[in-house]
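Asks: Sequence and predicted structure, then a few things I'm wondering about:
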Amino acid sequence: MNTATTVRWHTVCPLGRLDLDRGVAALVDGVQVALFRTTDGLYAIENRDPVTGAYVLSRGIVGSRHGVPTVASPLHKQVYDLRTGDCLDLPGVCVTRHEIRCRDGMVEVRLRQEE
């Protein structure tokens, strides 16, 4: 018997609601997600800062390091790669990255399932 679950896309908001180079928090199927719109594209990571445990990454400083789109935690300034979720300052520390897309002008997120 196949017990695989279907992972679905959740509509979050119109694309125009996301300001360029700013983050916003969204509750997606009970999970706090930080959404970012940059000149490079759309990114979605978990909103929880793994260093402090606070749900604040959506309020972080958006930037780049060596061409990599990043967000710096507003608390202790650790920098995270928005493409992968990896912390660029603390090896082995990361945040979950979720899939994000824009379809028909609406931002959609598909939560990454824990393995």
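Replies: Okay, I see it. Please read all numbers here as calculations on a predicted model, not as lab measurements.

Asks: When you work out contacts or count neighbours from here on, use the C-alpha atoms and nothing else.
Replies: OK.

Asks: need the helices for this protein, in chain order.
Replies: Using DSSP state H, no helices are assigned anywhere in the chain.

Asks: I'd say Ile61 and Pro69 touch.
Replies: No. If you go by Cα atoms under 8 Å, Ile61 and Pro69 don't touch, sitting 10.9 Å apart.

Asks: Below is an additional structure, to be compared with the one above:
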Amino acid sequence: MNPTSTLDWTAVCQLHRLDPDRGAAALVDGVQVALFRTGDDLYAVDNLDPVGGAYVMSRGIVGSRAGVPTVASPLHKQVYDLRTGRCLERPDVSLRRHDVRCRDGLVEVRLRPAD
């Protein structure tokens, strides 16, 4: 995916390129981001697994727990809330989440600063 910047939002891909309930990786202003499309919702988090230290979150298993959209790390299977980035098993661990939107069929991401 070849992103193009417009102000602080970066165009990443057409919505139809994102498979439902699967992840996709994109490079946004030098940061690897994992994008997820679940139903009508879009999520963007860092692609870096904070426990395993590898850029693999886009390959994680998408699911839900009690109605909460989640992604499980493909390395050690920690499960993260896609809405907040918080790890459900380890509250001291989280993924940085980013703003994501779809405008005219184009998915755009705005990076959030690191905590």
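Replies: Thanks, I have it. As the structure is a computational prediction, the values presented were derived from the model and not from experiment.

Asks: So for Ile61 and Pro69 of the first structure, which residue has more residues nearby?
Replies: Ranked by neighbour count (other Cα atoms under 10 Å), Ile61 of the first structure and Pro69 place Pro69 first, with 22 against 17.

Asks: That one matches what in the second structure?
Replies: Alignment note: Pro69 of the first structure maps to Pro69 in the second structure; criterion TM-score structural alignment.

Asks: Look up how far Asp49 of the second structure lies from that match.
Replies: With distances taken as Cα to Cα, to the nearest Å, Pro69 of the second structure is found 17 Å from Asp49 of the second structure.

Asks: Leaving out the residues flanking it, which one is nearest to Arg112 of the first structure?
Replies: His98 (5.2 Å; Cα to Cα, 6 or more residues apart in numbering).

Asks: for that neighbour, what are its contacts?
Replies: By Cα atoms under 8 Å, 6 or more residues apart in numbering, the residues touching His98 of the first structure are 43-46, 109-112.

Asks: The closest residue to Gln78 of the second structure other than its chain neighbours and Asp29 of the second structure, how far apart?
Replies: Leaving aside its sequence neighbours, Gln78 of the second structure sits nearest to Ala72 (Cα to Cα, 6+ apart; 5.4 Å). Using Cα to Cα, Ala72 of the second structure is found at 25 Å from Asp29 of the second structure.

Asks: The contacts of His98 of the first structure, buried ones only, as a PyMOL selection?
Replies: In PyMOL syntax, the buried subset of these is picked out as below (16 or more other Cα atoms under 10 Å):
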select buried, resi 43+44+45+46+109+110+111
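
Asks: ranges for the strands of the first structure?
Replies: Secondary structure of the first structure by DSSP state E: the strands cover 10-14, 22-28, 31-38, 41-46, 61-65, 68-72, 79-81, 97-103, 106-110.
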